[in-house]
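Colleague: Provided below are the primary sequence and the corresponding predicted coordinates.
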Amino acid sequence: MMMRRVLFMVLLVFLSCSKDDSAIVNPNPEKNTAPGVPELIAPANNLNCTDNILDFEWKSSVDKQGDNISYYIQIATNDTFSENIQSLTTLKTTTSFEVLKGVVYYWRVRAVDSKKKASEFSLIRRFNTEGDGLSNHLPYLPSLVAPKLNQKVLEGSVMLQWLAEDKDNDVLVYDVYFGTTRTPDLIAENINKSSYEVALDLGNTYYWKVVVRDSFGGETLGQLWSFQTE
């Protein structure tokens, strides 16, 4: 009886030592994360294009898990990418689009890994294509000065500031949109300064944008910016 018990214990030890390690499940598998955000190369921001077949290029993204990456590019005639949009997915970091003449375009790219995990979109770039016999260039896309994007500022008031330029050195005026939603209200129209003071309440996220207009009626819609109060 004692001999049987000893043999049984030896058999248990042997079986426990000969288990297939591949059957062991990792209790803490690595979480899949999105690839890095692509960095745009060309066309350059505010480029005035004379050709209507354009090459687009961006830098490769890095995926921490080593997954294969594809890229999703969007082109549209507004910076919310809701009008006249063109898009495609490619494994390359270059592609070409045919665009209309005499139109302002916006473009952006995001990276997607083989598990369908997508990065944030890149920064938006703007370019315009010259029309036949075009004599006036549209103002350049306004750039943010202050407050910085997503900056936290004190309640009370703040001076919204931006920078805008025009290739023809035309006189520029501005419409300012401001509010607590992503579709801010028009609060100032046809002002001739690139700054505007607004009142703030505590604990809000504020959104704002600027429309730039030259003396020939050429108009450029700026990007949506935001900041918070504390």
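Modeller: Alright, I've got the coordinates. Numbers count the residues shown, from 1 in each chain.

Colleague: contacts and neighbour counts: CA atoms only from here.
Modeller: Will do.

Colleague: distance of the closest residue to residue 75 other than its chain neighbours from residue 41?
Modeller: Among residues not flanking residue 75 along the chain, residue 107 sits closest, at 4.4 Å (C-alpha to C-alpha, 6 or more residues apart in numbering). Using C-alpha to C-alpha, to the nearest Å, we find residue 107 at a distance of 11 Å from residue 41.

Colleague: this is the comparison structure:
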Amino acid sequence: MKKEIKLIASLFSILLLVACGGSNDGPPPNTAPTRVTQVTFPTANLLCIDNTINFQWNASTDADGDPITYRIIIATDRDLNNVVENRTTTTNSVTITLQQGVAYYWTVTAIDNAGGESEASTTLAFFTSGPGITNYAPFTAAVDEPADESTVSAGTVNLKWVGGDTDVGDTLTYDLYFGLAMDPPLESSGLTSENANVTTTAGNTYYWRVDSIDNSGVKTIGQIWSFDAN
């Protein structure tokens, strides 16, 4: 009799476990596609002669075998806030016509049919050629280190950025703005290297900006980045 009671109790526990979803036989979690790590056109800091551009990138893969689509975003700023194109395609290329004589920034993201999204590709800059233009403004500098809104150890911090210009032969110089104000004051001007040391104190948030100037004196105002010192 006791054996029968134990057997019934065991069967009841198994039925209760299954009814409550205790089984591990459910579908595995979705895996997002791999990041697009290489774009083939337009490449970084390219001057595009034609303003009808065939954007191309290497295909992503999906561990689950899900179909992949791609979202391409094109903007007139490196932070991709001023979006001019937001397209979705099932292939790893798309042709888009843009305005002439404009600096653009673009990125592409892989998305599977379960909603999984990869990290966006690196943001790349390019110019569309315009009639009568003999000199193009530098591209907006890209942040390197420290990353925007990151936290660093207080003391001497080496600020690093990456400049770019589509005019072959132009040598860029930089004006660095740095401080505690959200609109930081000028720290150094005429820098020829893409880095500079600054001094920080723990407990403060610092803001910085890099303006790029080409051989003709054309200046591109940079975007404001920030970091916390601890």
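Modeller: The structure has been received and is ready for your questions. Here the structure is a predicted model, which is why all the values come from computation and not from measurement.

Colleague: Looking at residue 107 and residue 41 of the first structure, which is more packed in?
Modeller: It is residue 107, of residue 107 of the first structure and residue 41, that has more neighbours when counted by other C-alpha atoms under 10 Å, with 26 against 14.

Colleague: Report the aligned residue range of the second structure for the helix or strand where that one lies.
Modeller: Using DSSP states H and E, residue 107 of the first structure maps to strand 104-113. Using TM-score structural alignment, strand 104-113 of the first structure corresponds to residues 103-112 of the second structure.

Colleague: And the matching stretch against the first structure, how far off on average?
Modeller: Following superposition, stretch 103-112 of the second structure is found to deviate from the first structure by 0.5 Å on average (mean C-alpha distance after the TM-score superposition for the first structure).

Colleague: residues in contact with that stretch?
Modeller: 32-36, 60, 62, 66-78, 80, 117-128, 139 (C-alpha atoms under 8 Å, 6 or more residues apart in numbering).

Colleague: Buried ones among those?
Modeller: Among those, those buried by neighbour count (16 or more other C-alpha atoms under 10 Å) are 32-36, 60, 62, 66, 68-78, 80, 117-118, 120-128, 139.

Colleague: Sort out which of those are in strands and list them.
Modeller: Of those, the ones assigned to strands by DSSP state E are 68-75, 124-128.

Colleague: just the helices in the second structure please.
Modeller: Secondary structure of the second structure (DSSP state H): helices at 2-19.

Colleague: residues near residue 134 of the second structure, how many?
Modeller: Using other C-alpha under 10 Å, residue 134 of the second structure has 8 other residues around it.

Colleague: go on, residue 131 of the first structure?
Modeller: By other C-alpha under 10 Å, neighbour count at residue 131 of the first structure equals 17.

Colleague: swap in residue 51 of the second structure?
Modeller: So residue 51 of the second structure, with other C-alpha under 10 Å, has 18 neighbours.

Colleague: any idea how far it lies from residue 19 of the second structure?
Modeller: Look at residue 51 of the second structure and residue 19 of the second structure: by C-alpha to C-alpha, they are 61 Å apart.

Colleague: Same question for residue 44 of the second structure.
Modeller: Applying C-alpha to C-alpha to residue 44 of the second structure and residue 19 of the second structure gives a distance of 56 Å.

Colleague: In terms of packing, which of the two has more residues around it?
Modeller: Ranked by neighbour count (other C-alpha under 10 Å), residue 44 of the second structure and residue 19 place residue 44 first, with 19 against 10.

Colleague: For that one, give me its contacts.
Modeller: Applying C-alpha under 8 Å, 6+ apart to residue 44 of the second structure gives the contacts 124-126.

Colleague: could you dump the residues you listed to a markdown table with distance to residue 11 of the second structure?
Modeller: What follows is the contacts of residue 44 of the second structure, written out as a markdown table (distance: C-alpha to C-alpha, whole Å):
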| residue | distance to residue 11 of the second structure |
| --- | --- |
| 124 | 62 |
| 125 | 65 |
| 126 | 68 |
